[in-house]
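**Student:** Here is a sequence together with a model predicted from it:
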Amino acid sequence: MQRLVLLSSLFLLLLGCEKKVDFDLKDAAQLLTVDASIENGQDPVVILTKSLNYFSKVSADVISNSLVKDAEVFISNGSTTHQLRRYDMVIPGTTVPFSFYSSDPANPLTIIKGELGKQYQLRIVWQQKEYNATTNIPQIRKTIDSLWWVKAPNTPDTSKKIVVRAKVKDPQPFGDYARYFTKVNSEPFLPGFNSVFDDAFVNGTTYMVDVDRGIDRNVDLDFDEYGFFKKGDTVTVKFSNIDKATFDFWRTVEFSYQSIGNPFSSPTKILGNISNGALGYFGGYANQFTTVIIPR
């Protein structure tokens, strides 16, 4: 009883010492935000936006209005340089306009497609400033050997929920990085909740891993259904070898995403690779695709 009274007194004392603190948060200057990638056999894709204030309400219209449409964008492979063209479209199923930069067919002789083992430079000129980044499309070293499905263990209804598993081969030496996406039936490819990984603990081994279903980060995640597939699904896994800069960017982005709302999480600095203070990344992907059909 005496201990309870002491704790109550301390609690009241803390309440009495409470002080209101006001923070004067200034509007930050808008920064260029870059989401750029190049994949083996594909044209580069570059999405440019202006950064939003911390307390901005994010919506499809707000993102659309933040799109940068007046930049000059160039890609080079060291011997050839190609100026990208802006494409305007409407996001399927919506009335929201969208813009991105990619290869210009009006200049076919300089068009650059991604190749394994090649390095690429991105140059962006916007509002009298220049931004640069470099990435590599590595060779395909880390590979999926096989893909299969099993009934989900320890779930209320194992007759419908399915787990997809993969056997992955990681070669010597250290330094292989990968990112994965899944496509279910006719849906788009979506990255996993934790989509990137290195070979710190699996270097030089062949190992088995569960392949969680990719997620749409614009939709609230249902953890009761997270990771599972269903009978009748056709599942394609896009497994991409990436360089360390691409790994570091998505590793820090995903850690930040997972810690949102957690008051005990530590601040995370997103590790981008764009120069001159811009946000975001330019990444190269060496892709392989493996499909498994889950019968009904």
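**Tutor:** Ah, there it is.
**Student:** For the rest of this, base every contact and every neighbour count on C-alpha atoms.
**Tutor:** Fine.
**Student:** quick one, helices of this protein?
**Tutor:** 2-16, 60-65, 244-258 (DSSP state H).
**Student:** For residue 39, see how far away residue 241 is.
**Tutor:** 10 Å (Cα to Cα, to the nearest Å).
**Student:** Tell me which of those two has more neighbours.
**Tutor:** residue 241 (27 against 21; other Cα atoms under 10 Å).
**Student:** mind listing what the closest residue to the more buried one other than its chain neighbours touches?
**Tutor:** When the adjacent residues along the chain are set aside, residue 241 lies closest to residue 178, with 4.4 Å between them (Cα to Cα, 6 or more residues apart in numbering). Neighbour list for residue 178: 142, 196, 197, 198, 239, 240, 241, 242, 247 [criterion: Cα atoms under 8 Å, 6 or more residues apart in numbering].
**Student:** Make JSON lines from those and add distance to residue 272 to it.
**Tutor:** Below are those laid out as JSON lines (distance: Cα to Cα, whole Å):
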{"residue": "142", "distance to residue 272": "24"}
{"residue": "196", "distance to residue 272": "15"}
{"residue": "197", "distance to residue 272": "17"}
{"residue": "198", "distance to residue 272": "18"}
{"residue": "239", "distance to residue 272": "22"}
{"residue": "240", "distance to residue 272": "19"}
{"residue": "241", "distance to residue 272": "18"}
{"residue": "242", "distance to residue 272": "14"}
{"residue": "247", "distance to residue 272": "10"}
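**Student:** dropping in the other structure now:
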Amino acid sequence: MKKFKIGLFPLVLLFLTACEKDINLDVKAAEPLLVVDAQIENGQPPIVVLTKSLGYFSKIDPQILANSFVRNAKVYVSNGVQTHQLKEYATPLAPGYTAYFYSNDLTSPSTAFVGEYTKTYSLRIEVDNKVYTATTFIPNNNITLDSIFTRRPPFVVDTTLRTLQLRSTDPAGLGNFGRYFTKKNSGPFLPGENSVFDDQIIDGTTFTVQLPQGIDRNNPPKADSNFFKRGDTITLKYCNIPQSTFTFWSTWEFAFQGIGNPFAQPNKVLGNISNGALGAFCGYGVQYKTIIAP
């Protein structure tokens, strides 16, 4: 009996090996899609960045990224009264590389405008014999910034570290959405890792919430080092946003956080650009507050 059991095991391995089958997937390259990163906020001109999508398995280097910008498009933004054709501008991306964006044409001031609260804006893009459209809205300051302050993070030995706290009020009635950015000292404004939220839980209340420091997603900090420090000048940029902007960034951030996780839930980023383009046209009603961490 022992000999039978020992002899059976190699036969089972042989059977399983014989059942193996090589599977070769032929992943065809998809046609590049237009990617739209467009925004307008109160007191600021519209800004539109156009690029082409890259394949999932594409090699990515600075030259490929620089070449992905879409040039010579016709881009129009309307506030319902005036329609303004945006002008293409160049800006240094890195040594030897240039980025391009579209904004107000300063040579045509009669039709140029900046964003205003409670107004709706439409975007029209004409490129490669195709037309893409979108609309957005700049809400009023429904969620107000009452105050910001800092606290020492719990269970941390370093006494110089600080967390940012926001005290705010949400008016009664569901349907208010927000997005936040932080700026440390002379650095840029960076969005939080989870930068958007709605008022399903905070509806009609005055609440206090911790806002983690905004991050550079190309160079994210370690999980235990994303704190402000004593003496930092901290500026909070809080934006009331329409639902379409909330939906885009909440699905985008969920998808971004699932990259590389084989157990992540499948997710589709939901933009508001027509004709199969990726991205969104976002509206921001902006408020600022600044403190020096004591």
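**Tutor:** Cool, the structure landed. Predicted model only: the values in this text are computed from it and were never measured.
**Student:** where does the TM-score land?
**Tutor:** Once superposed, the chains reach a TM-score of 0.92 (TM-score structural alignment, normalised by the length of structure 2), with 285 aligned residues with a Cα RMSD of 1.9 Å.
**Student:** Now list whatever residues contact both of residue 241 and residue 39 of structure 1.
**Tutor:** 137, 285, 286, 287.
**Student:** Count the residues that sit near the counterpart of the second one in structure 2.
**Tutor:** Taking TM-score structural alignment, residue 285 of structure 1 has residue 284 as its aligned residue in structure 2. Applying the criterion other Cα under 10 Å, we find 27 residues in the vicinity of residue 284 of structure 2.
**Student:** again with residue 134 of structure 2
**Tutor:** Quick note: residue 134 of structure 2 (other Cα under 10 Å) scores 19 neighbours.
**Student:** and it, what does it touch?
**Tutor:** Per Cα under 8 Å, 6+ apart, neighbours of residue 134 of structure 2: 122, 123, 124, 272, 273, 274, 280, 281.
**Student:** Roughly how far does the last one sit from residue 126 of structure 2?
**Tutor:** Counting by Cα to Cα, the gap from residue 281 of structure 2 to residue 126 of structure 2 is 15 Å.
**Student:** who has more neighbours, those two?
**Tutor:** The residue with more neighbours, out of residue 281 of structure 2 and residue 126, is residue 281; 26 against 14, by other Cα under 10 Å.
**Student:** got a list of what the residue nearest to residue 253 of structure 1 when sequence neighbours are not counted touches?
**Tutor:** Leaving aside its sequence neighbours, residue 253 of structure 1 sits nearest to residue 270 (Cα to Cα, 6+ apart; 5.9 Å). With contacts defined as Cα under 8 Å, 6+ apart, residue 270 of structure 1 is in contact with 249, 252, 253, 256.
**Student:** Residue 228 of structure 1 now?
**Tutor:** So residue 228 of structure 1 contacts 152, 161, 162, 163, 164, 212, 213 (Cα under 8 Å, 6+ apart).
**Student:** can we see that at 7 Å?
**Tutor:** 161, 162, 163, 212, 213 (Cα atoms under 7 Å, 6 or more residues apart in numbering).
**Student:** now swap in residue 165 of structure 1 and tell me
**Tutor:** Per Cα under 7 Å, 6+ apart, neighbours of residue 165 of structure 1: 147, 148, 149, 208, 209, 210, 211.
**Student:** repeat that with 6 Å
**Tutor:** If you count contacts by Cα atoms under 6 Å, 6 or more residues apart in numbering, residue 165 of structure 1 has them with 147, 148, 149, 209, 210, 211.
**Student:** Distance of the second one relative to residue 185 of structure 1?
**Tutor:** It refers to residue 148 of structure 1. 16 Å.
**Student:** How about the first one?
**Tutor:** The gap separating residue 147 of structure 1 from residue 185 of structure 1 is 16 Å, by Cα to Cα.
**Student:** same deal with the fifth one?
**Tutor:** To residue 185 of structure 1, residue 210 of structure 1 is 19 Å away according to Cα to Cα.
**Student:** same deal with residue 95 of structure 1?
**Tutor:** Relative to residue 185 of structure 1, and taking Cα to Cα, residue 95 of structure 1 is found at 25 Å.
**Student:** Please apply the same query to residue 260 of structure 1.
**Tutor:** 31 Å.
**Student:** about what we covered before: so which of residue 148 and residue 185 of structure 1 has more stuff around it?
**Tutor:** residue 148 (16 against 13).
**Student:** Could you point out the longest strand of structure 2?
**Tutor:** strand 278-292 (DSSP state E).
**Student:** Could you list every helix and strand in contact with it?
**Tutor:** strand 34-41, strand 130-137, strand 233-241 (3 or more Cα pairs under 6 Å, 6 or more residues apart in numbering; DSSP states H and E).
**Student:** mind putting those in JSON lines, distance to residue 225 of structure 2 included?
**Tutor:** Below are those laid out as JSON lines (distance: least, Cα to Cα, whole Å):
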{"stretch": "strand 34-41", "distance to residue 225 of structure 2": "30"}
{"stretch": "strand 130-137", "distance to residue 225 of structure 2": "36"}
{"stretch": "strand 233-241", "distance to residue 225 of structure 2": "16"}
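**Student:** most neighbours per residue, which of those?
**Tutor:** strand 233-241 (a mean of 23; mean count of other Cα atoms under 10 Å).
**Student:** Relative to structure 1, what is the average displacement of that strand?
**Tutor:** Aligned to structure 1 and superposed, strand 233-241 of structure 2 gives a mean residue distance of 0.3 Å (mean Cα distance after the TM-score superposition for structure 1).
**Student:** residue nearest the centroid of structure 1?
**Tutor:** Per Cα atoms, centre = their mean, the C-alpha nearest to the average position across structure 1 is that of residue 250, at 5.2 Å.
**Student:** Report the separation between that one and residue 180 of structure 1.
**Tutor:** Residue 250 of structure 1 is 11 Å from residue 180 of structure 1, by Cα to Cα.
**Student:** do the same with residue 77 of structure 1
**Tutor:** 25 Å.
**Student:** So which of those two has more stuff around it?
**Tutor:** Using other Cα under 10 Å, the more surrounded residue of residue 77 of structure 1 and residue 180 is residue 180, with 25 against 17.
**Student:** OK, contacts around the residue nearest to the more buried one when sequence neighbours are not counted?
**Tutor:** Closest residue to residue 180 of structure 1 apart from its sequence neighbours, by Cα to Cα, 6+ apart: residue 239 at 4.6 Å. Contacts for residue 239 of structure 1 (Cα under 6 Å, 6+ apart) come out as 180, 287, 288.
**Student:** mind listing the strands for the stretch 151-294 of structure 2?
**Tutor:** Here the stretch 151-294 of structure 2 has its strands, by DSSP state E, counting those that start in this stretch, at 161-169, 177-184, 190-198, 206-211, 228-229, 233-241, 278-292.
**Student:** Adding distance to residue 222 of structure 2 as columns, could you present those strands in a markdown table?
**Tutor:** Supplementary listing: the strands of the stretch 151-294 of structure 2 in a markdown table, determined by distance: least, Cα to Cα, whole Å:
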| stretch | distance to residue 222 of structure 2 |
| --- | --- |
| strand 161-169 | 14 |
| strand 177-184 | 17 |
| strand 190-198 | 12 |
| strand 206-211 | 16 |
| strand 228-229 | 13 |
| strand 233-241 | 20 |
| strand 278-292 | 23 |
